[in-house]
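S.K.: coordinates only, sequence not included:
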């Protein structure tokens, strides 16, 4: 198994699918397919303005790049066109250190 880092940029609003997206994460973690995931953000347009979603970062465990992409495609954000699947960034990843953080809400 290889670990893959995936960047999926948003091309549509994610708010309608966010709860279903979050509900789909624990089974992927429990299966060992997802070891790290979270939102990436755009810089605020001006000081004090809220940040907006740019997309997502995922670290996926899979035998091949194609399998990693299929895992990403199984997410509701992929199925509903939130993520820009035509422009995924996918690289093999060799983790040197990982600190536990669990902010899943």
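M.R.: Cool, the structure landed. Predicted, not measured: the structure shown is a model, and the values here were computed from it. Residues are numbered from 1 along each chain as shown.

S.K.: all contacts plus neighbour counts: C-alpha atoms, from now on.
M.R.: OK.

S.K.: what's near enough to touch residue 29?
M.R.: Neighbouring residues of residue 29 by C-alpha atoms under 8 Å, 6 or more residues apart in numbering: residue 35.

S.K.: can you classify it as helix, strand or coil?
M.R.: helix (DSSP: H, G, I helix; E, B strand; the rest coil).

S.K.: please apply the same query to residue 81.
M.R.: Under the three-state scheme (three-state DSSP), residue 81 adopts coil.

S.K.: for it, give its distance to residue 93.
M.R.: Using C-alpha to C-alpha, to the nearest Å, residue 81 is found at 26 Å from residue 93.

S.K.: got it, and residue 6?
M.R.: According to C-alpha to C-alpha, residue 6 and residue 93 sit 9 Å apart.

S.K.: higher neighbour count, these two?
M.R.: The residue with more neighbours, out of residue 6 and residue 93, is residue 6; 22 against 14, by other C-alpha atoms under 10 Å.

S.K.: isn't the more buried one right up against residue 91?
M.R.: Yes - using C-alpha atoms under 8 Å, residue 6 is in contact with residue 91, at 6.7 Å.

S.K.: use this one as the comparison:
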């Protein structure tokens, strides 16, 4: 198995689809397919301003790039047109260190 680092940018508002997206994460974690994931944010427009979603970062475990892409494309955000699937950044990743979130 290979670990893949993916950045997928948003092209639409994610708020309505977010509950379904979040519900889809635990099964992938339990299957060992997703080892890290979370939102990425745009810089606030002003100091102290609110962050806005830029997209998502995923660490996917898959044998092939196609399998990693299939995992991304099966997500609610992909199916609902929130993620920009034409501009996915996806590279093999060699993790040197990973510590639990505190």
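M.R.: Looks like it came in fine. Because the structure is predicted, anything quoted here is derived from the model rather than measured.

S.K.: what about residue 50 of structure 2, distance to residue 43 of structure 2?
M.R.: As for residue 50 of structure 2, its distance to residue 43 of structure 2 is 9 Å (criterion: C-alpha to C-alpha).

S.K.: same thing with residue 20 of structure 2?
M.R.: 26 Å.

S.K.: cool, residue 6 of structure 2 as well?
M.R.: Per C-alpha to C-alpha, residue 6 of structure 2 is found 20 Å from residue 43 of structure 2.

S.K.: ok, residue 82 of structure 2 next?
M.R.: 19 Å.

S.K.: could you do residue 10 of structure 2 as well?
M.R.: Distance, residue 10 of structure 2 to residue 43 of structure 2, by C-alpha to C-alpha: 14 Å.

S.K.: the two: which is more packed in?
M.R.: Taking neighbours as other C-alpha under 10 Å, residue 10 of structure 2 and residue 43 compare with residue 10 leading, 19 against 13.

S.K.: which residues touch the more buried one?
M.R.: The contact partners of residue 10 of structure 2, by C-alpha under 8 Å, 6+ apart, come to 53, 54, 55, 56, 82, 83, 84.

S.K.: try it again at 6 Å.
M.R.: By C-alpha atoms under 6 Å, 6 or more residues apart in numbering, the contact set of residue 10 of structure 2 is 54, 55, 82, 83, 84.

S.K.: where does the residue lying farthest from the centre of structure 1 land in three-state SS?
M.R.: Relative to the C-alpha centroid of structure 1, counting by C-alpha atoms, centre = their mean, residue 47 is the outermost residue, at 26.6 Å. Using three-state DSSP, the structure places residue 47 of structure 1 in coil.

S.K.: separation between it and residue 53 of structure 1?
M.R.: Counting by C-alpha to C-alpha - residue 47 of structure 1 and residue 53 of structure 1 are separated by 16 Å.

S.K.: and what of residue 64 of structure 1?
M.R.: Distance, residue 64 of structure 1 to residue 53 of structure 1, using C-alpha to C-alpha: 28 Å.
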